[in-house]
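> take this sequence and fold it.
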Amino acid sequence: MDIFDSKKIDPMLISEMRDPFDSPDHIFEIKWDGIRCVSYLDTDTDMRNKRNKLMIPILPELENLHKQVKTKCILDHELLVLKNGLPDFYEVQKRALMTNPFKIKLAADRYPASIIAYDILYYKDKDITMLPLIERKKYLQDVVIENNMISVSRYVENNGVMLFDLVKEKGLEGVVAKKKSSLYWQGKRSKDWIKFKVMASDDCVICGYI
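The predicted structure is shown next:
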């Protein structure tokens, strides 16, 4: 069955966490602190989370997302809510659980959601999951018309350690290293995608325990 019509895509997953590294065979992207979703965009917007829950009823500010792409496509992306210019996971998680239409409208006006697209799985009428990632990135860049609702994830080549240091300095979640040649395996944990996570730490004195 056509993957656009079935609307049952399980996002590809990261299999492991490692220390930051440099590599000419990888691209490096910021790991955003949001909710992973897949959007099916054509004459309307059909966005679903990893459990296949319909998201647009609770994100009315994104109902016209389909107008920001040049052709029928499926995007893999992070759903974010920004506060003071930074992703706020608590806020986006709270939005995802809302059911009251009035509260949804208030939240949408106060802190509107947006998405950062980092992969494209379908272009026009074609499944492109078996194209190498670096080729899919070209389709993604071409198809998206960026605005306040949607942006395309930028990446760097070779310099994973440098990007990780910048992300750590800015207080972001981490970095994902992806092989340029990687295919998109639905629902699979692949070693082609590796995360470098910023680990929060502190020095503490233990005064007692039970």
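> CA only for contacts and neighbour counts going forward, please
Noted.
> same question for stretch 15-32: list its buried residues.
20, 21, 22, 26, 27, 28, 29, 30, 31, 32 (16 or more other C-alpha atoms under 10 Å).
> could you dump the residues you listed to a markdown table with distance to residue 106 and secondary structure?
Below are those laid out as a markdown table (distance: C-alpha to C-alpha, whole Å; DSSP: H, G, I helix; E, B strand; the rest coil):
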| residue | distance to residue 106 | secondary structure |
| --- | --- | --- |
| 20 | 40 | coil |
| 21 | 43 | coil |
| 22 | 44 | coil |
| 26 | 41 | strand |
| 27 | 38 | strand |
| 28 | 36 | strand |
| 29 | 32 | strand |
| 30 | 29 | strand |
| 31 | 28 | strand |
| 32 | 24 | coil |
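> so what's the residue nearest to the spatial centre of the chain up against?
Taking C-alpha atoms, centre = their mean, the centroid of the chain lies closest to residue 78, which sits 2.5 Å from it. Applying C-alpha atoms under 8 Å, 6 or more residues apart in numbering to residue 78 gives the contacts 32, 34, 35, 36, 37, 115, 116, 117, 118.
> for comparison, sequence B:
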Amino acid sequence: MFISPMLLESKIEPFSSVEHIYELKLDGHRAIMSSYNNNYEIYTRYGNPVSNRYPELREFVPKRSIVLDGEMIVTDSTTGLPKPNFEKLIARFQTTKEGKIHFLMKEQPVTFVAFDILYLDGKNLMNLPLSERKQILEKELDNTEHIVKMQYIEEYGEALFEAVKEQGLEGICIKAKNSKYFPNIRSSNWLKVLNYSFLDVWIIGYRVDKFGLIAAIKGESSLKNIGIIEHGSINIRREFYNKVRSYTQEEKNNFVYIQPYVKARVKFLNWTSKGYMRIPVLIEIVK
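From the prediction side, this is the model:
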């Protein structure tokens, strides 16, 4: 049984409120876990069944009829504090060959972190307020080796976000205690605040067929490519193209390289293992 998940609106700054709960935003992929009418399946947020990619979860799924909303993660402790590793999770997600799956489930086991309960024993719980659904989830779901409940706090959202920044985590979710669950709706009752890093970069070129700017920083002896910027407001994109209209340009392999370079400010989530910015967003052309 697939339920299209409720979505979160973005917010720039956290806040504290007794009317909300606060959870970590985990760096994984959204998942609906359904054990309904003796049929077990895990779905992505788009409704694609993927339970065969995560066989280590099967024996820990509740035997009763239940539908859970949560996040699939792979935890990495090689850098000290254990925290979700998105690249390792994607490696698991993209693996479809049975032999490789069984190897990776030992080397990079997944954890399903449940933060909401939508159905229980055939009863629709989505019209209940979140605070009641949390109480039911706490009572009805036991933590196991690969399925755990999301921890949350009340009121102290700003303090939680400060801790997230200190530990280099992805961000926080802010949810109204009285919020009902609306499938496939992006609601201001559910918010996310991401822990972005900010950096000044040089734009050395742009993609021809669709928006994409080549970002670079100074390396030891030359500029170092640190990724393609594919996000930014229409106004700031227009500002960039207007600025480089008179610059020297050379087209090669679907990219136009410019002289002089353009200095810009970006925000991004983190660095990948290969030294690229993850999901960079253009926020300012530096004058």
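> narrow the contacts of residue 78 of structure 1 to those that are buried.
Among the contacts of residue 78 of structure 1, the ones that count as buried by 16+ other C-alpha under 10 Å are 32, 34, 35, 36, 37, 115, 116, 117, 118.
> which SS class is the fifth one?
Translated: residue 37 of structure 1. strand (DSSP: H, G, I helix; E, B strand; the rest coil).
> skip the chain neighbours and tell me the closest residue to it.
residue 49 (4.3 Å; C-alpha to C-alpha, 6 or more residues apart in numbering).
> what do you get for the third one?
Distances taken as C-alpha to C-alpha, 6+ apart put residue 79 closest to residue 35 of structure 1, at 5.0 Å, once the chain neighbours are dropped.
> and the counterpart of the one you found in structure 2, what element?
In structure 2, the residue paired with residue 79 of structure 1 is residue 72, using TM-score structural alignment. Here residue 72 of structure 2, judged by DSSP states H and E, is contained in strand 66-76.
> which parts of the helix or strand residue 201 of structure 2 falls within are buried?
Here residue 201 of structure 2, judged by DSSP H and E, is contained in strand 197-207. Neighbour-count burial for strand 197-207 of structure 2 flags 200, 201, 202, 203, 204, 205, 206, 207 (criterion: 16+ other C-alpha under 10 Å).
> aligned to residue 150 of structure 1, what sits in structure 2?
In structure 2, residue 150 of structure 1 lands on residue 147 (TM-score structural alignment).
> helix/strand/coil for residue 175 of structure 2?
Per three-state DSSP, residue 175 of structure 2 ends up strand.
> which position in structure 1 pairs with it?
Taking TM-score structural alignment for the superposition, residue 175 of structure 2 sits opposite residue 178 in structure 1.
> do residue 45 of structure 2 as well
By TM-score structural alignment, residue 45 of structure 2 lines up with residue 50.
> would you mind measuring from that match to residue 109 of structure 1?
Distance of residue 50 of structure 1 to residue 109 of structure 1, computed by C-alpha to C-alpha, to the nearest Å: 25 Å.
> can you tell me what residue 92 of structure 1 aligns to in structure 2?
In structure 2, residue 92 of structure 1 lands on residue 89 (TM-score structural alignment).
> the match of residue 150 of structure 1: what's it in contact with?
Shown in contact with residue 147 of structure 2 (C-alpha under 8 Å, 6+ apart): 57, 60, 61, 111, 112, 113, 114.
> still contacting in structure 1, which of those residues?
Using both residues aligned by TM-score structural alignment, their matches' C-alpha atoms under 8 Å, structure 1 keeps these contacts from the contacts of residue 147 of structure 2: 60, 111, 112, 113, 114.
> give me the distance between the equivalent of the third one over in structure 1 and residue 160 of structure 1.
In structure 1, the residue paired with residue 112 of structure 2 is residue 115, using TM-score structural alignment. The spacing between residue 115 of structure 1 and residue 160 of structure 1, counted by C-alpha to C-alpha, is 23 Å.
> with residue 56 of structure 1 instead?
34 Å.
> can you pick out the residue with more neighbours from the two?
residue 160 (24 against 18; other C-alpha atoms under 10 Å).
> quick revisit: rebuild the kept ones among the contacts of residue 147 of structure 2 as TSV, extending it with distance to residue 101 of structure 2 and secondary structure.
Converted to TSV, these look like this (distance: C-alpha to C-alpha, whole Å; three-state DSSP):
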residue	distance to residue 101 of structure 2	secondary structure
60	18	helix
111	15	strand
112	16	strand
113	20	strand
114	22	strand
